[in-house]
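>>> Quick one, structure for this:
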Amino acid sequence: MTANTPGQASANPRLADVARAGVSIWLDDLNRPMLTSGELGRKVAELGVVGVTTNPTIFAAALTQGGAYDQQVAQLAAEGADVESAVWALTTRDVQDACDVLRPVFDATDGVDGRVSIEVDPRLARDKQGTLDMARRLWQSVDRPNVMIKIPATVEGLPAIAEAIAEGINVNVTLIFGIDRYRGVMNAYLTGLEQAREHGRDLSRIHSVASFFVSRVDSEVDQRLQQLADGEHADQARALAGKAGIANARLAYQAFEEVFSTPRWANLGDDGAHKQRPLWASTGVKNPEYPDTMYVTELIAPETVNTMPEKTLQAVADHGEVTGDTIVGQYEQSASTLDDLERLGISYTQVVEQLEQEGLTKFEASWEELLESVDGELQRAGAE
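As a prediction, the model looks like this:
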């Protein structure tokens, strides 16, 4: 059975086309009602979902909607749990249950899919040792072979990623915006695999994905292009709107092809290692004027993952048009798009650096939001 068989078996022909093209369909959403109602299982069976990614914002929203968490929160309050330990207990339980739902996919795809990601506290993103320590604790606490630990791709995070991989921890590297940083991520992965081999680990059991963010690039670049809308370069600016995110991702795939065709990789692959697949993240369209499936249908290529918010998944199921590989063969045009932006004074380096910093700030704010939500629920349960 191939990695994408569950998607190919989807009752939805459009999503089945996505999977047949080599794209693993993951859902960027998880909550307890989705688990207890069997909704996640139905998405696996009917829509070809073969993985799940989570984040603190999703957990925080789920916690305050309905009473799905009330019993566990009441128990934690009765035990005198503090906020941090309560967050840990609530989120790891959901991830464990999701891992169990997706275990058949994991088994059928030999560990390529059937994955559920959970995030290290983003406040540790600049703390290599703190990140590594929490990644180890999450790995041990969830205690499922199909969990992936999300680690941000900061400069400080790269050595933590390498060490986690060396220890056999499966990693979803998140918050990647720029090609240079992405190459650093792939290097960290290969370094980790080399160290794992030195430690005598079975490389075939180690998996990783690299989450390359897409729509946020367009949001930032489009904002800068808008400032040129009334100047002498207005026509060029309008023509480039909505083009940067996809061009950037396509060039990331070119880098993926290059790195995973080197002798260094071949040596590891011969020993059973798996490629670190690119995962297209932030694929919900933020500008309503753009096609709501563009970050899926324009980023189709083998050995990729697309983690879709619910709204995007349903849009692709309803009207997504898959025309085959839309990445390979587009590299020259993609590089030209970024060059055109530079000529207009929009610095690629400046954009991706700003997006990383803003992304970390948003991640931290989401974590604080989750802590506040759990604290409120604990206090409410304690008062009852």
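
>>> CA atoms for contacts and neighbours, from now on please.
OK.

>>> Pull the residues that contact the helix or strand harbouring Glu46.
Using DSSP states H and E, Glu46 sits in helix 39-47. Contact partners of helix 39-47, identified using C-alpha atoms under 8 Å, 6 or more residues apart in numbering, comprise 6-7, 9-12, 15-16, 33-35, 49-50, 98, 101-102, 317.

>>> In helices, which of the residues you listed fall?
6-7, 15-16, 33-35, 98, 101-102, 317 (DSSP state H).

>>> For the residues you listed, which single residue is the most surrounded?
Within the ones in helices among the contacts of helix 39-47, neighbour counts (other C-alpha atoms under 10 Å) peak at Leu15, which reaches 30 neighbours.

>>> what are the ranges of the strands in this structure?
Secondary structure of the chain (DSSP state E): strands located at 23-27, 51-53, 115-119, 147-152, 171-176, 208-213, 277-281, 304-308.

>>> to the chain's geometric centre, what's the distance from the shortest one?
On the basis of C-alpha atoms, centre = their mean, to the nearest Å, strand 51-53 sits 8 Å off its chain's mean C-alpha point.

>>> With the last one instead?
For strand 304-308, the gap between its own C-alpha mean and the chain's C-alpha mean amounts to 7 Å (C-alpha atoms, centre = their mean).

>>> hmm, back to that, which stretch among the strands of the chain comes nearest Leu268?
strand 208-213 (14.2 Å; C-alpha to C-alpha).

>>> Now do that closest one and strand 171-176, the angle between them.
Per axes from the mean of the first three to the mean of the last three C-alpha atoms, to 10 degrees, the angle that strand 208-213 makes with strand 171-176 is 20 degrees.

>>> compare with the first, here's sequence two:
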Amino acid sequence: MTTHHNDPLADLSASGVSVWLDDLSRELLESGDLDALIADKHVVGITTNPTIFASALAHGDRYEAQLRKLAEAGSSVEDTVFVLTTDDVRSACQVLRPVYDRTDGVDGRVSLEVDPGLAHDAAATVDRARELWAAVDEPNLLVKIPATAEGLAAITAVIGDGISVNVTLVFSLDRYREVLDAYLTGLEKADLEGRDLTAIHSVASFFVSRVDTRVDALLDPIGTSRALAVKGKAALANARLAHRIHEEVAASARWDRLAGTGARLQRPLWASTGVKNPDYPDTVYVSELAIPGTVNTMPGSTLAAFADHGTVPATRVQDTYAAAADVFAELARLGIDYDDVVATLEREGVRKFTDSWDELGKTVGGRLRQLAAG
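This is a model prediction of the structure:
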């Protein structure tokens, strides 16, 4: 690997990791900051979520003129949120279009979430995904669908329609296997319908730091030296074992047949990579998951930290699988129920996104009422 002096993000990119930003706002778009991140910080994609949009709308004045027009037209809160978010994502897609073209569609991607309140309604999720795809009308969009049990059927249906998907809120290894299966089933459906599989892309957003937050909170009360010795290890172990599943699918006969038709393998995307425990290195979920062929989407603070002092270890991920399995064996011996941990994280993840979506609606509704009142 070529070493780029004083440019850790260049090293990360050269290692085969796609650097994406977990942030989007009209300020970022209109100020030229996004262009600068692409040019100078090796950013080749963007993810969004309801929390990010809620913050952007609550704290940014660049939405004011459009909100005023929508208020005067009597636009509903739901329609206004739809217009504002799809407009921002469309603009970001256009900014990133040269990256998309240069990488043959692998990067240059922008994600937009289906209303998380629909996470347990497959049919409604499919309908909204189609609406978002049509409204943004850019080939480098990824529609985000939560990896709930109901979301799996929606993922298959949407991929079958030829819509590219970012599967979000993946915590469990078993669920990740189901996500990969849903993606392959969708590709097989699209193939039967004669669609161009080369145009369909997907990432699976495997959440990282929240696993440590949850597991560490269970280890602290145990308090033994054995318990404290595995603090901060569960998240990386979980992600590394997820990558092993990805490799198993990539080596399967089922995938081999689809690859022969030009299909693109779904890539693992490491999400929730900002460190929540200040005792841990602030770039640990980036440097320790610097795996070729993966995506790391970082909040701005983590991106800046890695740009300043990040490193790319020489260790191959395949050499970490045995130790990762040992972490979970030790957690089980300590009485930590993995299935309960990941089920809790999925429920909390959907709830947090739904709460943020509701907060976004309240913010927009308040502004519409103020502007309509003059």
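
>>> How alike are these chains, TM-score-wise?
After superposition, the two chains reach a TM-score (TM-score structural alignment, normalised by the length of structure 2) of 0.98; 373 aligned residues with a C-alpha RMSD of 1.3 Å.

>>> of the ones in helices among the contacts of helix 39-47 of structure 1, closest to Gln333 of structure 1?
Among these, and counting by C-alpha to C-alpha, the member closest to Gln333 of structure 1 is Leu15, at 27.1 Å.

>>> which residues touch the aligned partner of Leu236 of structure 2 in structure 1?
Alignment note (TM-score structural alignment): Leu236 of structure 2 maps to Ile246 of structure 1. Residues in contact with Ile246 of structure 1, defined by C-alpha under 8 Å, 6+ apart, are 214, 295, 298-299, 334.

>>> do Leu268 of structure 1 as well
193-194.

>>> which residues of structure 1 does stretch 293-300 of structure 2 align to?
The aligned range for stretch 293-300 of structure 2 in structure 1 is 303-310, by TM-score structural alignment.

>>> Now for the ones in helices among the contacts of helix 39-47 of structure 1: which two are most distant?
Ala16 and Pro33 (25.9 Å).

>>> And the counterpart of Thr85 of structure 2 in structure 1, how close does it get to Ile118 of structure 1?
When structure 1 is aligned by TM-score structural alignment, Thr85 of structure 2 is paired with Thr91. According to C-alpha to C-alpha, to the nearest Å, Thr91 of structure 1 stands 8 Å off from Ile118 of structure 1.

>>> So the two - more neighbours on which side?
For Thr91 of structure 1 versus Ile118, neighbours defined as other C-alpha under 10 Å are more numerous around Ile118 (25 against 22).

>>> what ranges do the helices span in the stretch 151-300 of structure 1?
Secondary structure of the stretch 151-300 of structure 1 (DSSP state H, counting those that start in this stretch): helices located at 157-166, 179-198, 215-226, 234-240, 244-259, 263-269, 294-297.

>>> Output those in a markdown table; the columns should cover distance to Thr307 of structure 1.
Formatted as a markdown table, these follow (distance: least, C-alpha to C-alpha, whole Å):
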| stretch | distance to Thr307 of structure 1 |
| --- | --- |
| helix 157-166 | 21 |
| helix 179-198 | 18 |
| helix 215-226 | 12 |
| helix 234-240 | 25 |
| helix 244-259 | 14 |
| helix 263-269 | 25 |
| helix 294-297 | 9 |
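
>>> returning to that earlier point: check the fit of the helix holding Glu46 of structure 1 onto structure 2 and give the mean distance.
Superposed on structure 2, helix 39-47 of structure 1 shows a mean distance of 0.4 Å to its aligned residues (mean C-alpha distance after the TM-score superposition for structure 1).

>>> for structure 2, longest helix please?
Looking across structure 2 with DSSP H, the single longest helix is helix 338-372.

>>> which bit of structure 1 covers it?
Against structure 1, helix 338-372 of structure 2 falls on residues 348-382 (TM-score structural alignment).

>>> Distance-wise, check the residue nearest the centre of structure 2 relative to Ile145 of structure 2.
For structure 2, Ser205 is the residue whose C-alpha lies nearest the centre (C-alpha atoms, centre = their mean; 4.2 Å). Distance of Ser205 of structure 2 to Ile145 of structure 2, computed by C-alpha to C-alpha: 10 Å.

>>> Find residues that contact each of the two.
With C-alpha under 8 Å, 6+ apart as the test, Ser205 of structure 2 and Ile145 both reach 166-168.
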